[in-house]
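> The following comprises the amino acid sequence and a computationally predicted model.
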Amino acid sequence: MNLYNIFKYLFDLNLSNMDDKDIEILKHLSVDGRQSARQLSHRLGVSTVTILSRIKKLEEEKIIKGYSVRLNHELLGFDITAIIEIKTNKGKMLDIENEIAKNDSVIAVYDITGDADMVVIAKFKTRELLSEFIKKISAISNVENTLTHLVLNTIKEDNRLIE
């Protein structure tokens, strides 16, 4: 099974316009988004013009949503990572998620299956800031309860393209 079929199977993406070369471009950019089209063309054995046009197409199709820097949060003082399960009254989840997502400490908000309705991943510099955040969440209308887990050790945290 080639990379194309793996992505189609795993993500059910509309990959009709993508081929293995597009997947390779995504793979290289997810490791180092600062690579130039020229560097990519040498690595992948295609012209710079081809690389540029394929990247533009991937951006237009919103497969590439943007470019960013991967930060070392611990070195920036954000030593506390919290995984917060939230149970809500049905029908108000989207409003609650949007409210929580506005907070700068929030890294991710996910709808989930199971006892909780959503999970929030957030990073904090102090326990006091975490405590304030939990109290704010608990005060949001239609939040029934929260369950907070603190990360003791990060084994892997990555946002590269999955193969």
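Cool, the structure landed.
> can we go C-alpha only for contacts and neighbour counts from here?
Fine.
> what ranges do the helices span in the protein?
Ranges of helices in the chain, per DSSP state H, are 3-11, 20-31, 37-44, 48-60, 93-101, 127-139.
> out of the ones you listed, deepest packed?
Comparing the helices of the chain by mean neighbour count (mean count of other CA atoms under 10 Å), helix 20-31 comes out on top with a mean of 17.
> Put this next to the first one:
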Amino acid sequence: MTAEQMAEDWERTGQEPPPRPLDAIDRDILRILQTDGRASIRSVAERVHVSRANAYARINRLIEDRVIRGFGARINHERAGQGASAYITLKIVQNSWRTVREQLQELPGATHIALVSGDFDVLLLVHAPDNRTLRELVLTRLQSIPEVLSTRTLLVFEETDLDPKAPPAP
């Protein structure tokens, strides 16, 4: 089966093929790119001791396999004018995840959406300029989605991005 046929199969069934296994070099490449998403292919290749062509092929494979979902900047939301942040938990109508997810993706300031287990169904992280905007988002936008049964808002007082190059705490 060709790569094009596999892609068509995935599109038709909605099921992704399992990712190819990662070796130590792949994991080192991921660690480097997590720390510095702007690292050049040359720099990555030198740091993992492979040729530029090999590093380029590995990064492309990691992108194709959707191990790498994209490249971006880590933002200090407060300094970027988004001083109010909250985790919002949602209880939703059973089997409505896909519909709700599509609507949540359209929300201004939504930066992370997760389907979870436990006392609620969805965990949503949002950033807003101020509490008034955050309140409007919850009371007007979220609670007007028919499949959303209830919400709970947890204000974020302070947040810290974890450094991927730092060793885990003992």
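Yes, it's here. Bear in mind that the values here come from a model prediction, so they are computed numbers and not experimental data.
> What does the superposition give as a TM-score?
Superposed pair, TM-score by TM-score structural alignment, normalised by the length of the first structure: 0.82. Supporting alignment: 149 aligned residues with a CA RMSD of 2.1 Å.
> ok, back up a step: closest one to residue 110 of the first structure among the helices of the first structure?
helix 93-101 (8.4 Å; CA to CA).
> so that closest one aligns onto which residues of the second structure?
Under TM-score structural alignment, the counterpart of helix 93-101 of the first structure in the second structure spans residues 97-105.
> Report the mean deviation for the matching stretch after fitting onto the first structure.
Mean deviation of stretch 97-105 of the second structure from its aligned counterpart in the first structure after superposition (mean CA distance after the TM-score superposition for the first structure): 1.6 Å.
> which residues are contacting that stretch?
The contact list for stretch 97-105 of the second structure, computed with CA atoms under 8 Å, 6 or more residues apart in numbering, reads 92, 110, 113, 115, 142, 145, 147-148.
> repeat that for 7 Å
When contacts are defined by CA atoms under 7 Å, 6 or more residues apart in numbering, stretch 97-105 of the second structure is touched by residues residue 147.
> ok now that stretch, how far from the chain's centre?
15 Å (CA atoms, centre = their mean, to the nearest Å).
> Next: stretch 149-166 of the second structure.
A distance of 13 Å separates the centroid of the chain from that of stretch 149-166 of the second structure, by CA atoms, centre = their mean.
> and it, how far apart are its ends?
40 Å (CA to CA, to the nearest Å).
> do stretch 151-161 of the second structure as well
First-to-last residue span, stretch 151-161 of the second structure, CA to CA: 25 Å.
> Can you point out the buried residues in it?
151, 153 (16 or more other CA atoms under 10 Å).
> State the distance from the spatially most central residue of the second structure to residue 47 of the second structure.
In the second structure, the centroid-proximal residue (CA atoms, centre = their mean) is residue 112; its distance is 6.0 Å. In this view, residue 112 of the second structure and residue 47 of the second structure are 31 Å apart by CA to CA.
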